[in-house]
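Visitor: Provided below for reference: sequence and predicted model.
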Amino acid sequence: MTSTAEDPCVLGIDLGTTSVKVSLFHQASRSVISTVSKATKADVPSDVETGSEQLASKIFTTLQECMSELQEERCRQVKCIGITGQMHGVVMWSELKTEGWQVPSTSHLYTWQDQRCTTEFLESLPQPDSHLPLSTGHGCATLCWLHRFRPEVLDDFTCSGTIMDLLVAMMCGLETPVTSVQLAASFGYFNTKTMSWNKQNFQKIGFPIQILPDVREPGHVAGNLQYDWMGICKDTPVLAALGDVQCAVLSVASSETDAVLNMSTSGQMMFPVRPEGGVPDHPDMTSSIQYFPYFDGQFLAMAASLNGGNVLSHMVIMLQQWFKAFGFDVNEDKIWSTLLGLGSDASTGPIIVPTLFGERHLPEQKVAISGLTTSNLDLGSVFRSLCKGLVTNLCDMMPISVMESHGITTVKATGSVVDRNTIIRDEIAKHYGSFKVEFGSSCDSATGAAMFCVKHLK
């Protein structure tokens, strides 16, 4: 079917960790009309050494830049807006303006990569009334840390949520933010069975629960666009924001026997299951597999590693610093192309445990290297072993035996690291050789959010 500028379409927005992507999706043919993606470069220094913070205003400026490149006549046909993005992180705000596009005064966005909540601090908090454990980087954990150590930060704001919840509130003029159960579960201290925040736990520590958003099921219309925006008409429905991982899986998983391996900034192995398929009643901090709300009453069995492309990026930064120490300036692209062109055999290289950022179930675990010899110290051996270690780590977190027990037959490998790194693809093919491994699927959260909009409109 050939689409025209008069055909109804929907808009998917993905506010990611490093970039923003928008996707116009044709409603009738269920196909992408156009997409635009731009890096946000929103990172800012944190006053905590282990913190990870971003400027919300920079993210929204990037969104505006992306939207400006879409055809205005297409945008006028948008019938629904679906928003997704980086889970777990938290931003605070107050006093929304509803007269056109205006970003309110906000705190920094404390991202999912934030490591300020130590094991000792988390153990000092009440045990969550949830099947999901509380980890550093989770919105509620960060808010509890700020409540204890930076109470003046909380005093300046009346609302909190993910960066996507803030965008929905801005678009719809919401005094009380609304989020989906997908994002609430990623925040921590949320019970998916009762659909409620752990009020008693917050009362124990004097936490201002009124700052948290209201929670609804996926597909809930949070409100209508309060103004004409970038060609999209006023009163267009806006859905409560969704999790980027859930939307990414929705965009590529076509069968109940499909698992999705995604490796971008971080890495995930995941597949949908029914609640009766083994979703626990209580949190297990030692388990590498957690169950997040998905769609249609399902949960997403997920091993979510904190380590992926971010580890490889830090290796590139390290090499740049080494070169500078010797008086050489080597740009990032040159280092990447050289590393990817070094064809060493990982089977003879050192063994690298690549957990530079720890893992939620093993927060104290750091990088470890063993098996170094005089014959495998070359850059190619080290880089290939690091790539192998990332895939091995993810495979350890989601054992093949668990996947087989759920009837998984196909692994769809996707993500920016998989697309660009032939070494990673080789290692995925080796590790998951007992499954049908498919490359080339476009695991796209913005498209997944748009696809869910189409389903809602039906």
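Guide: Arrived safely. Numbers count the residues shown, from 1 in each chain.

Visitor: Every contact and neighbour count from this point should use C-alpha atoms.
Guide: Fine.

Visitor: how would you label the nearest residue to Phe121 once chain neighbours are set aside: helix, strand or coil?
Guide: Spatially, and ignoring its direct neighbours in sequence, Phe121 is nearest to Trp145 (8.0 Å; CA to CA, 6 or more residues apart in numbering). Counting by DSSP: H, G, I helix; E, B strand; the rest coil, the backbone at Trp145 sits in helix.

Visitor: mind checking how far Trp145 is from Lys234?
Guide: Going from Trp145 to Lys234 by CA to CA, to the nearest Å gives 39 Å.

Visitor: Same question for Cys395.
Guide: 47 Å.

Visitor: Now do the contacts for Leu342.
Guide: 379-380 (CA atoms under 8 Å, 6 or more residues apart in numbering).

Visitor: in stretch 148-162, what counts as buried?
Guide: Residues 154, 157-162 are the ones in stretch 148-162 that count as buried (16 or more other CA atoms under 10 Å).

Visitor: Turn those residues into JSON lines, including distance to Ile83 and secondary structure.
Guide: Below are the buried residues of stretch 148-162 laid out as JSON lines (distance: CA to CA, whole Å; DSSP: H, G, I helix; E, B strand; the rest coil):
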{"residue": "Leu154", "distance to Ile83": "26", "secondary structure": "helix"}
{"residue": "Phe157", "distance to Ile83": "23", "secondary structure": "coil"}
{"residue": "Thr158", "distance to Ile83": "22", "secondary structure": "coil"}
{"residue": "Cys159", "distance to Ile83": "19", "secondary structure": "strand"}
{"residue": "Ser160", "distance to Ile83": "17", "secondary structure": "strand"}
{"residue": "Gly161", "distance to Ile83": "14", "secondary structure": "strand"}
{"residue": "Thr162", "distance to Ile83": "11", "secondary structure": "coil"}
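
Visitor: before we go on, here's another structure to hold up against the first:
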Amino acid sequence: MSFLGIDLGTGSLKVAIVDDEGREQAVASVAYSIETPHAGWAETSVQTWWRALCEAAARLPGALRREVRAIGFSGQMHGVVLIDADGQAVRPAMLWPDTRALALLDAWPEPQANPVAPGMAGPLLRWIVLNEPRTVHATRWALQPKDWLRVALGGTVLTDPSDACATALADPAGVWDTALLERLDIPRDWFAPLAPSYAAGGVLSDAAAQALGLRAGIVLAAGAADTPCAALGSGLARDGDALLTTGTGGQIVVLASDAPAAARGLHRYRAASDHWYRMAAMQNVGIALERVRGWLGYEWADAYSDAFGAASVDASGDAAGVAFAESDASATHRNGTLSFLPYLTGERTPWLNPSARGGWLGLALDHTRGTMMRAAFEGVAFSLRAGLDAIRASGASVPSLKLAGGGSVDARWRQLLADALQAELHAVDCPNAAPRGAAILGGLACGHWHADDLAALAPGATRVAGPRNDTALAERYARFLDLYGRVETWFGASDTR
């Protein structure tokens, strides 16, 4: 017996099969591009998603596919898919990087329980109501991406609280806000009924089963948004469990048994289980480092070497005992005043400023490429620390974090993160956390697992870095915060929504 998890991401679709003990058996992914028909728009045709699913499924071993007994879903948050009464998309899906609705955010009353961004379903649907009357007339349902996929596979029209609460159209628990919908002139009957992420949401149709090489009639879970699925797949199961993911952007998620208090710059959303979570969302992690690497003409290996110097594990064999032989560039930087603001695409937590921008300040003639690269790594680490500080200020202590994401594998980078965050880091032995979490939801939906089993299903995690008392680094973090405060007005006022 096995379970299939499908993660419908922004730039790729990933599938994973896990066995009846939660162990990954096979994984496959297919990448695709976001369409930008106009400046600031971000769309994808649902046919692109469907082709990616069929191609990814075909890459899984046929014998494993035939053993699948349930499917769970994980999907990119905030976007929206509009379908007609026959289940056909009436236009391309609109995605979270879309900014066409930026001018419409004033329609939301203040304060909101969560920050409102232009790429959320609410602002995007408000834009549709104002600009595409034919689309409005043709639409029967406004679905989240993973919910569209479940319906396309033969499932029930529904959504779960983890996705609903992030639309800017529901209360923090995920219940649709009828009064707000009426105020925004968005039809209430577009919105699907709610069910828990682990609830059954129909069964796989004959046509979809044939297309994917699966058995018809297997259970389809309601599914959850990608961040709570990744938290579930990474083993977050108890109050206070925390996860740091570093990819294009960065997220810090802390699980909570009860609804956290509202805090400026933080999101408080429903988890894939019956928990809640606090989330700090930082937009500029991998995307900023990749751009700096390109500007400076580095290959990644040389970027790490010039920024950090050589690294080795100490004689005790402790993976957290990393020693550094600093390069001249790194040593020069440690004694200098060079700072880097990484906000190349604006920032969410903690500043809520889509107009924020980045750059270096403090350059001197003796600085090198390595100095600038080191400053970029520190600036990104400091931006993550600013997000974590917001979470700590909201009442969560967070002495340690599980660590996931493709951008967090270098030992020197991990040590800098631990020092900057002042937290232990434990690398999760689960490279595909979101589809694994989705597969676990499938197992819950068909009754193979129960809520009490989640802690036991947590993957292994290895301590890879512990915080050191680096006074100079702490001083540079204080300078980083001061620098942002001084230049914020250059870029435009932050959003206090």
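Guide: Received it, and whenever you're ready, just let me know what you need. The structure presented is a predicted model; accordingly, all values stated were derived computationally and were not measured.

Visitor: from the buried residues of stretch 148-162 of structure 1, which is closest to Asn376 of structure 1?
Guide: Nearest to Asn376 of structure 1 among these is Thr162, at 44.3 Å by CA to CA.

Visitor: The aligned residue in structure 1 for Gly443 of structure 2: neighbouring residues, count only.
Guide: Under the alignment by TM-score structural alignment, Gly443 of structure 2 pairs with Val454 in structure 1. Val454 of structure 1 is flanked by 22 other residues according to other CA atoms under 10 Å.

Visitor: quick one: secondary structure of Val454 of structure 1?
Guide: Three-state call for Val454 of structure 1 (three-state DSSP): helix.

Visitor: Return the distance of it relative to His26 of structure 1.
Guide: Separation of Val454 of structure 1 from His26 of structure 1 (CA to CA) stands at 9 Å.

Visitor: for His361 of structure 1, same thing?
Guide: According to CA to CA, His361 of structure 1 and His26 of structure 1 sit 41 Å apart.

Visitor: same question, Ala39 of structure 1
Guide: Ala39 of structure 1 sits 25 Å away from His26 of structure 1, going by CA to CA.

Visitor: Those two: which is more packed in?
Guide: Set Ala39 of structure 1 next to His26 and count neighbours by other CA under 10 Å: His26 wins out with 26 against 15.

Visitor: where along the stretch 1-150 of structure 2 do the helices fall?
Guide: All helices of the stretch 1-150 of structure 2, identified by DSSP state H, counting those that start in this stretch, fall at 46-58, 62-66, 121-131, 133-138, 145-152.

Visitor: Nearest to Met77 of structure 2, out of those?
Guide: helix 145-152 (7.7 Å).

Visitor: That closest one versus helix 46-58: what angle between them?
Guide: Here helix 145-152 of structure 2 runs at an angle of 80 degrees relative to helix 46-58 (axes from the mean of the first three to the mean of the last three CA atoms, to 10 degrees).

Visitor: okay, and the helix or strand following helix 145-152 of structure 2 goes to which residues in structure 1?
Guide: Remark: after helix 145-152 of structure 2, the chain's next helix or strand is helix 161-164, criterion DSSP states H and E. Using TM-score structural alignment, the residues of structure 1 aligned to helix 161-164 of structure 2 are 181-184.

Visitor: so how many other residues sit close to the aligned residue in structure 2 for Leu15 of structure 1?
Guide: By TM-score structural alignment, Leu15 of structure 1 lines up with Leu8 in structure 2. Per other CA under 10 Å, the neighbour tally for Leu8 of structure 2 reads 26.

Visitor: From Gly223 of structure 2, how far out is Leu8 of structure 2?
Guide: Taking CA to CA, one finds Leu8 of structure 2 at 11 Å from Gly223 of structure 2.

Visitor: Same check on Leu214 of structure 2?
Guide: Applying CA to CA, the value for Leu214 of structure 2 to Gly223 of structure 2 is 18 Å.

Visitor: Show me which of those two is the more surrounded one.
Guide: Gly223 (40 against 24).

Visitor: which residues touch the more buried one?
Guide: Gly223 of structure 2 sits next to 72-74, 146-147, 159-160, 197-199, 272, 438, 441-442 when contact means CA under 8 Å, 6+ apart.

Visitor: Burial check on Gly297 of structure 1, number of neighbours?
Guide: Count around Gly297 of structure 1 with other CA under 10 Å applied: 11.
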